[in-house]
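Engineer: Model the following, please.
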Amino acid sequence: MNSYIELSKEVARAVAYNQPIVALESTIISHGMPYPQNVETALQCQQIVRDNGAVPATIAILNGKLKVGLSDEEIDFLGKEGQKIHKTSRRDIAYNILHKINGATTVSATMYIAEQAGIKVFATGGIGGVHRNAEDTMDISADLEELANTNVTVVSAGAKAILDLALTLEYLETKGVPVIGYQTDQLPAFYSRESDFKVNFNVQSPKEIADLITTKQFLGLKGGMLIANPIPKKYSMPKELINEAIEQALVEMESLGIKGKETTPYLLGKIVELTKGKSLAANIQLVYNNCKLAAQIAYEVHQIEV
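Structural biologist: Reported below is the predicted structural model:
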């Protein structure tokens, strides 16, 4: 594995000295936001992680290597290239490495690479899940299967609002993945703090989450945990407004015949257009909020282990 994985100096030092580390994905840079907001957001995410006592490890595939920890120049490259960069899930990793295809890692790929590097906590915006009308399309994100099998705790603002949240929760329950609300009983719906669905457990502090991680590890329970962290109240959008935009975007997407891994970037972009940029501002703020909590959790895990 060492011949395929490359740690930045900062991350290598953190691994060597057993410092807290937070993994960050790169699909949000190349496919989640327009340039230059994508680069600005990625760099600010890293700073927030540092400010809260952990080392950031943004993950991507570059020049045939699993890169754990990106330079500012590498982040800018991903941002400028945008959707020219291959959106890479777990399925694509080996092929991209073999053919030296640059890849922006999704939740599933980031989780896999993070575990290989010994990183236990990962911050993202929202996970993928069961898509609407999945009973006909069988469109279910690989993120859910990764959560069932990979020992990484994922901090997100719930699942993306474009998904079928009820079926996403059912899938996670079937796979034995704990869905834990951070100071909430409800599953956040990405842009909105609230939904009609309940989480499995409600925790009140990063320390409690860290205790859960270490207890789960001690018991040998396979798989990750999903920490559902609501978007800050100041930036939360009304459910009705977002649902109306999603429904319109879905109709237009179907008329254009967009399917598979192109659906999420299209829908998120269309929702930004329909909400006149409000959803993008909310997206950025919820990612910052998740980075802060993830760093606090990683720090508390480190305190338990030292």
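
Engineer: alpha carbons only for contacts and neighbour counts from here, please
Structural biologist: Noted.

Engineer: which residues in the stretch 201-306 of the chain form helices?
Structural biologist: Using DSSP state H, counting those that start in this stretch, the helices of the stretch 201-306 of the chain run over 206-219, 239-256, 263-274, 278-305.

Engineer: now, of the ones you listed, which is deepest in the fold?
Structural biologist: By mean neighbour count, with neighbours taken as mean count of other Cα atoms under 10 Å, helix 278-305 ranks first of the helices of the stretch 201-306 of the chain at a mean of 22.

Engineer: So which elements touch that one?
Structural biologist: Under the contact criterion of 3 or more Cα pairs under 8 Å, 6 or more residues apart in numbering; DSSP states H and E, helix 278-305 touches strand 21-24, helix 37-51, strand 121-123, strand 153-156, helix 206-219, helix 263-274.

Engineer: And the ones you listed: which comes nearest Lys233?
Structural biologist: For the helices and strands packed on helix 278-305, the distance to Lys233 is smallest for strand 153-156, at 15.5 Å, taking Cα to Cα.

Engineer: The structure of the following sequence is requested for comparison with the preceding one:
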Amino acid sequence: MMSMQVKLTDEVANALKNGKPVVALESTIISHGMPYPQNFEMALAVEGKVREHGAVPATIAIIDGELRAGLSVKEIEAFAKKGMQITKVSRRDIPVIVAQKKDGATTVASTMIIAELAGIKIFATGGIGGVHRGAETTMDISADLEELGQTNVAVICAGAKSILDIGLTLEYLETKGVPVLGYQTADLPAFYTRESGFKVDAKIDSATEMAAILKSKWQLGLKGGVVIANPVPEAYSLDFKEMEKVINNALTEMNQKGVKGKDSTPFLLGKVKELTAGKSLETNIQLVLNNAKVAAEIAVAMSK
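Structural biologist: Below is the predicted model:
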């Protein structure tokens, strides 16, 4: 059901009204993912990839306190230029940003919320947040996991970010009843790498089968999202053991510098980029494009 609380572009509104496939995209990836103009170019390339595979892209953001599904090229560019000045918004931040009529860049959690309000079921991102390494003492657990437990949106991602404790992230998702499905893979990818040492709940070979599973879940009234893990294309995958070394070095430096809370993810991702001589950035771009393609294919299969 479409909500009056979300302002849609004409293209997104018409697609939803006519049962056409729509894919939600987050805006934190634009504002906080990389510098301008790379972030602007990537945002347009991701939207282009969704269109190329038969679906309508709906980039989600908050602009002047208004929840938005679908942005104009001009709005995407404004977001890309403002970059880190825009507040990163998760569930807890939405009411503040709306009431203060500010701009907000949506994370996985807040994109899921706005997508569901708009009536969009499929969302493509980079990687989901999860349980941080050392969370047994810090309690640093991403709001993405709570959202996946309660919001009916499927998230196509390259697994959980490799800086996380992936084993504990999977345990948490299991507790919340969230299926973790591998798209043409039995191995759970870890963002930059095609494997993590962990398995998915089930390997699903086609977009049609994936769409049937999503329909079954929600028709049965089983609340919550689904993680669809889609590995980065082989040509861009980084070496798993090498990445573990890089991440451990980044974690050591983070702890020495006393970086905590919401500053930890940007710090670690920046450090990983530095330690991999920028290779992780190219991998990041390619995995997002690949997720947009698969998300569009699943959205097309669902609309049929």
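
Engineer: What is the resulting TM-score of the chain superposition?
Structural biologist: The TM-score (TM-score structural alignment, normalised by the length of structure 2) is 0.97; 303 aligned residues with a Cα RMSD of 1.1 Å.

Engineer: hang on, the earlier thing: can you tell me which of the helices and strands packed on helix 278-305 of structure 1 comes nearest to Gln296 of structure 1?
Structural biologist: Nearest of those to Gln296 of structure 1, taken as Cα to Cα: helix 206-219 at 6.0 Å.

Engineer: That closest one against structure 2, how far on average?
Structural biologist: Average distance between helix 206-219 of structure 1 and its aligned residues in structure 2, after superposition and using mean Cα distance after the TM-score superposition for structure 1, equals 0.7 Å.

Engineer: between that helix and helix 278-305, how big is the angle?
Structural biologist: Between the axis of helix 206-219 of structure 1 and that of helix 278-305 there is an angle of 60 degrees, by axes from the mean of the first three to the mean of the last three Cα atoms, to 10 degrees.

Engineer: Give me the residues contacting helix 206-219 of structure 1.
Structural biologist: Thr153, Val203, Leu293, Gln296, Ile297, Ala298, Glu300, Val301, Ile304 (Cα atoms under 8 Å, 6 or more residues apart in numbering).

Engineer: Surely the second one and Gly181 touch.
Structural biologist: Yes. Here Val203 of structure 1 lies in contact with Gly181, judged by Cα atoms under 8 Å, at a distance of 6.3 Å.

Engineer: Look at the two and report which has more neighbours.
Structural biologist: Gly181 (25 against 16; other Cα atoms under 10 Å).

Engineer: I'd guess the more buried one is in a strand, am I close?
Structural biologist: Yes. Counting by DSSP: H, G, I helix; E, B strand; the rest coil, one finds Gly181 of structure 1 located in a strand.

Engineer: Quick check: it vs Leu226 of structure 1, distance?
Structural biologist: Taken as Cα to Cα, to the nearest Å, the spacing of Gly181 of structure 1 relative to Leu226 of structure 1 amounts to 8 Å.

Engineer: what does Gln46 of structure 1 give?
Structural biologist: When distances are taken as Cα to Cα, Gln46 of structure 1 and Leu226 of structure 1 turn out to be 21 Å apart.

Engineer: Likewise for Ala54 of structure 1?
Structural biologist: To Leu226 of structure 1, Ala54 of structure 1 is 19 Å away according to Cα to Cα.

Engineer: The longest strand belonging to structure 1 packs against which elements?
Structural biologist: Looking only at structure 1 and at elements set by DSSP state E, the strand with the highest residue count is strand 55-62. Using 3+ Cα pairs under 8 Å, 6+ apart as the contact criterion, the neighbours of strand 55-62 of structure 1 among helices and strands are helix 9-16, strand 21-24, helix 37-51, strand 65-68, strand 103-105, helix 107-116.

Engineer: buried ones in the longest one?
Structural biologist: Read that as helix 37-51 of structure 1. If you call a residue buried by 16 or more other Cα atoms under 10 Å, then helix 37-51 of structure 1 has these buried ones: 37-39, 41-50.

Engineer: what do you get for the shortest one?
Structural biologist: Within strand 103-105 of structure 1, the residues that count as buried by 16+ other Cα under 10 Å are Gly103, Ala104, Thr105.

Engineer: again with the last one
Structural biologist: Residues of helix 107-116 of structure 1 classed as buried under the neighbour-count rule (16+ other Cα under 10 Å) are Val107, Ser108, Ala109, Thr110, Met111, Tyr112, Ile113, Ala114, Glu115, Gln116.

Engineer: Can you lay out these as a markdown table showing distance to Gly269 of structure 1?
Structural biologist: Compiled in a markdown table, those are given as follows (distance: Cα to Cα, whole Å):
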| residue | distance to Gly269 of structure 1 |
| --- | --- |
| Val107 | 19 |
| Ser108 | 21 |
| Ala109 | 22 |
| Thr110 | 22 |
| Met111 | 24 |
| Tyr112 | 27 |
| Ile113 | 27 |
| Ala114 | 28 |
| Glu115 | 30 |
| Gln116 | 32 |
